[in-house]
Every structure is written in structure tokens, then in C-alpha cells.
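Asks: pasting the sequence and the predicted coordinates here, then a few questions.
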Amino acid sequence: MASIDLLICDCDGVLIDSEIVAERNLRQSLAQFYPADELNQVLEGTFGLQSRDILKLAEHYFGRPLPAGFVDNLHAHTEALIRSEVQPIPGVRDALLAIELPLAVASNSRLDGVQFALKRAGLVERVNAGVYSAEQVALPKPAPDVYLAAAKGAGASPGRCLVVEDSVTGATAALAAGMRVLGFLGASHIPPGHGQRLLELGVERTFTHMRELPQLVATLNGLPAPLPPH
């Protein structure tokens, strides 16, 4: 199997534990206009999607549009909550420092949100192969565009890229780009049985703590395990 030339990480749910914050705010905001007891059915399996697509699903399901200004207010409140509450995924900085591969980030989030996440996680200097947002490509995940852009920007063949993803949406995008994928299950929002869904999709392996990542990358790359960072 081809060796790995580029490591690409998703942002939300991989670098920072933000999905749980955004999901909570989305549910609370939608519950002001739609029956709260039916929202679970609407929102099931939607994490990883852009909020605009989730809102379209809700509007279609309930048959009435959200009020003017809802989207702007939702985004502003979510961003404020994330900036005040969010924490890095435990161990992510040490894990990525221990891996001697170029690192890119490819996210469905807005570019300024990704840049904030890198600062919060202490990873600005480590991400040496570019930051890519859905804002910069034609289609967001689950389309492969943002992952293909990351590979192109780094001069890497998609088949020699390894992606770390937490969502079905993101894993679908990376697999469609022809990349190898690891599924991270350690963020707060991951539902029961999610790892099996990722494996059935085509993810090579799943893991639950970032301390496992350097060994996994080394194994997939046919290399000895890296030394822990000093």
C-alpha cells in the first residue's frame, strides 16, 4: 500500500471539542420555533453537515420557514459560545507534534473559525501544509472538494494522504477524494455505534484517544513508532 505523504485533519471534533457546543446551541435555537420532541428525529446523524443544510432539513420536515435573521443570530451565538467555552481535544497537540508528516487542516467551518481553533489548540505553527475551508471550494463535505484542495495545495497525491475525521459527512468526503481515513471517536458528541458506521463506510481504523494517533500513523506508514514529544 502507498506510503503517507500528507496528514490532513478535520477541525471540529478532531482538533477542538466544539461539535457538542454547536449542537446544543442549534437544538436550543430550533426548539424556540419547532416542537422540541421531534427535533431528535430531524437532527439524528446530521453532525458534520454545515448548519445551513441542517436548517433546510428542519424547514422541510416541519413545513415552515425559520424567521428572518435566524441564521445570522445562530451563527453569532454559536461562535461566541465556542470562543468562550471550547477546549482542545485532549492530547491532540502532543500527538500531532509526534508525527513527522506535513499537516493540513480541511474543514466545513468558516476559515476564521478554523484559525481560532488552531490558536486554541496551540497548533498554528504545526499546521505547515495549509488550512482549507469549505468557503474556498465549490461544494462542502460530503463532496471531496476541500480535501482535494488540501492535497493539491501540498503537492500530494490523494492516494498518499491520510485523513483524521470524526463524522460520516467528513469521512465520506475524504473517501470520495481517494484518501485513507482514520475515524476519531473521542469527542464529546460521538453517539453510540458511530465507530461501526465509520468502519462500514470504509474508514480503515477507529480510535478513541489522540495518544493512539502517532502509533496508528506509523503502523499505516510501515514505520517504527515515533518517540513522544519532549
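Replies: Great, that's in hand. Residues are numbered from 1 along each chain as shown.

Asks: C-alpha only now, for contacts and for neighbours.
Replies: Noted.

Asks: packing partners for the longest helix along the chain?
Replies: Ranked by residue count under DSSP state H, the longest helix found in the chain is helix 70-85. Secondary structure elements in contact with helix 70-85, counted by 3 or more CA pairs under 8 Å, 6 or more residues apart in numbering; DSSP states H and E, are helix 19-30.

Asks: for comparison:
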Amino acid sequence: MTSCLLFDCDGTLVDSERLCNLGLVIQFAQLGVTLDVDELVVRYRGWKLDRTLAAIAGQYGLTLDDDFIPSYRAVVAELFESELQPIDGIVATLEQLPYPKAVVSSGPPQKIAQSLRLCGLADYFGDNIFSSYELGIWKPDPGIYQAAAREMGHDIAACAVIDDAPVGVEAGFRAGARTFFFNRFDESCEFDEVTSFKDMTLLPELIRR
């Protein structure tokens, strides 16, 4: 029986994936590189930022300056302030899920806090925020969800993980949690036990099954 819910943030609670990758498009354009935002969303969502930047820079033979990441973070923060929205149906969904809840994200704490504040979701999670930057664990390492469950005081087997990225789905599944793939891009999943869904309003019924 499910006793605790562990939510990814970007693309699961808040509709931020396109904005995050638009920040990459803007930053790399200054280096003369043209990127496609939709391709970036599909390819890199959920990845550790350093890994994403290394992949893109390596593809184009670039060496990024030390100020690239701070500048990128500033661009994304501005985009969030003007454009960030919650995932459709997430507020009604959270209202129907009377379980302890946590956010488990690869993003830095300040980005998570900004996202939840702007989208009116902070009260659903309180202080139950777990960031890779504080834990030192990045998806698809299952340790990130195991650590969150442990800190929440729940057995991981009694937790449900909700994530929109293949790396997060892998982390949840390998951690031993019931795992739900918010699969907006109709992607395949190598784990048959994972429940795939496209409409966030369906989640409460899926959790209760």
C-alpha cells in the first residue's frame, strides 16, 4: 500500500522543461551554435546539467567559460518569473492525494523553491525538498529516491515515484518504488512494471489501484 509520494519537479510538477532548454538555446546562440529547443527537451530532460553541457559542448568542439552556468541560471530564472506555469491538472491532483509528499529533483534548491513558489505548489510539500545538489546523487542513480524515502521515514517499497524523464523513471524503478511515468512524449519504457500515463488528473486513481 502506498504511504508516501515522491515527485520530480521539472516537467512533472511545473511545466519548465521547455524554458530550461530555451535557456540553453539562448546561451549557446551567443557562441554561434543553433540548437532546437524541442530536440533538447526530448534528449536531455532530467539529466545532470554538467552532463548535458558536456555533451553539447563536445558535439560542437566548445570549451565553456566558468561563467556559463551562472549566466544560464540567470536566464532561466528570468524565464521562470515571466512564463512558468504548473503542469495542467497538478493542483487538483495534489488535492486528491492525502499522502505525505516530497519533491526529489536534480535541480538546485533555489530553482526548486522558485518553481514551487511561482506555481503555488510550495504548501503541498513544505520542507520536504530533496535536491541532487545537496544529496550529491543524480538520476538515474536510485540512491536519490532511496535517500528521500529514508528521510521521509518511509520504506521505499511503500513509496510512489512520479517522474517525467526516462532517467528519473529508471531511478525510481531501480530504487524499488512503485513508479509512474508522466509520459507526455509517448516514449517507450524498458521497465514493464512502470505505469505510464499522459494526463496528470489520472494519477490519483492510478495511485489508489
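Replies: That came in fine, so what should we check first? Values in this document were obtained by computation on a predicted structure and should not be read as measured data.

Asks: mind checking the TM-score on these two?
Replies: The TM-score (TM-score structural alignment, normalised by the length of the second structure) is 0.89; 209 aligned residues with a CA RMSD of 2.3 Å.

Asks: re the thing from before, please point out which parts of the longest helix of the first structure sit buried.
Replies: Applying a neighbour-count criterion of 16 or more other CA atoms under 10 Å, one finds 74, 75, 77, 78, 79, 82 buried in helix 70-85 of the first structure.

Asks: now stretch 130-137 of the first structure
Replies: In stretch 130-137 of the first structure, the ones that count as buried by 16+ other CA under 10 Å are 130, 131, 132, 133, 134.

Asks: sort out for me which of the residues you listed are in helices.
Replies: Among these, no member is found in helices (DSSP H).

Asks: okay, and which of those residues map to strands?
Replies: Members of those lying in strands (criterion: DSSP state E): 131, 132, 133.

Asks: show me the contacts for the last one.
Replies: Think residue 133 of the first structure. 106, 107, 108, 109, 110, 111, 114, 146 (CA atoms under 8 Å, 6 or more residues apart in numbering).

Asks: tell me the counterpart residues of stretch 158-175 of the second structure in the first structure, please.
Replies: Mapped onto the first structure using TM-score structural alignment, stretch 158-175 of the second structure covers residues 160-177.

Asks: now the strands for the first structure?
Replies: Applying DSSP E to the first structure gives strands spanning 6-9, 103-107, 131-133, 161-165, 180-184, 205-207.

Asks: so can I have TSV of those showing distance to residue 56 of the first structure?
Replies: Formatted as TSV, those follow (distance: least, CA to CA, whole Å):
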stretch	distance to residue 56 of the first structure
strand 6-9	27
strand 103-107	20
strand 131-133	21
strand 161-165	24
strand 180-184	27
strand 205-207	31
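
Asks: for residue 55 of the first structure, find the nearest of these.
Replies: strand 103-107 (18.9 Å; CA to CA).

Asks: how big's the offset between that closest one and the second structure?
Replies: When the second structure is superposed, strand 103-107 of the first structure averages 0.7 Å from its matched positions, counting by mean CA distance after the TM-score superposition for the first structure.

Asks: packing partners of that strand?
Replies: With contacts defined as 3+ CA pairs under 8 Å, 6+ apart, the secondary structure elements packing on strand 103-107 of the first structure are strand 6-9, strand 131-133, helix 145-154.

Asks: which residue numbers in the second structure go with that strand?
Replies: Using TM-score structural alignment, strand 103-107 of the first structure lines up with residues 101-105 of the second structure.

Asks: quick one: residues in contact with that stretch.
Replies: With contact meaning CA under 8 Å, 6+ apart, stretch 101-105 of the second structure is reached by 4-10, 112, 124-125, 128-132, 144-145, 148, 152.

Asks: if we use 7 Å, what do you get?
Replies: 4-9, 125, 128-132, 145 (CA atoms under 7 Å, 6 or more residues apart in numbering).

Asks: of all those, which comes closest to residue 61 of the second structure?
Replies: Comparing these against residue 61 of the second structure with CA to CA picks out residue 132 as the nearest, at 27.9 Å.
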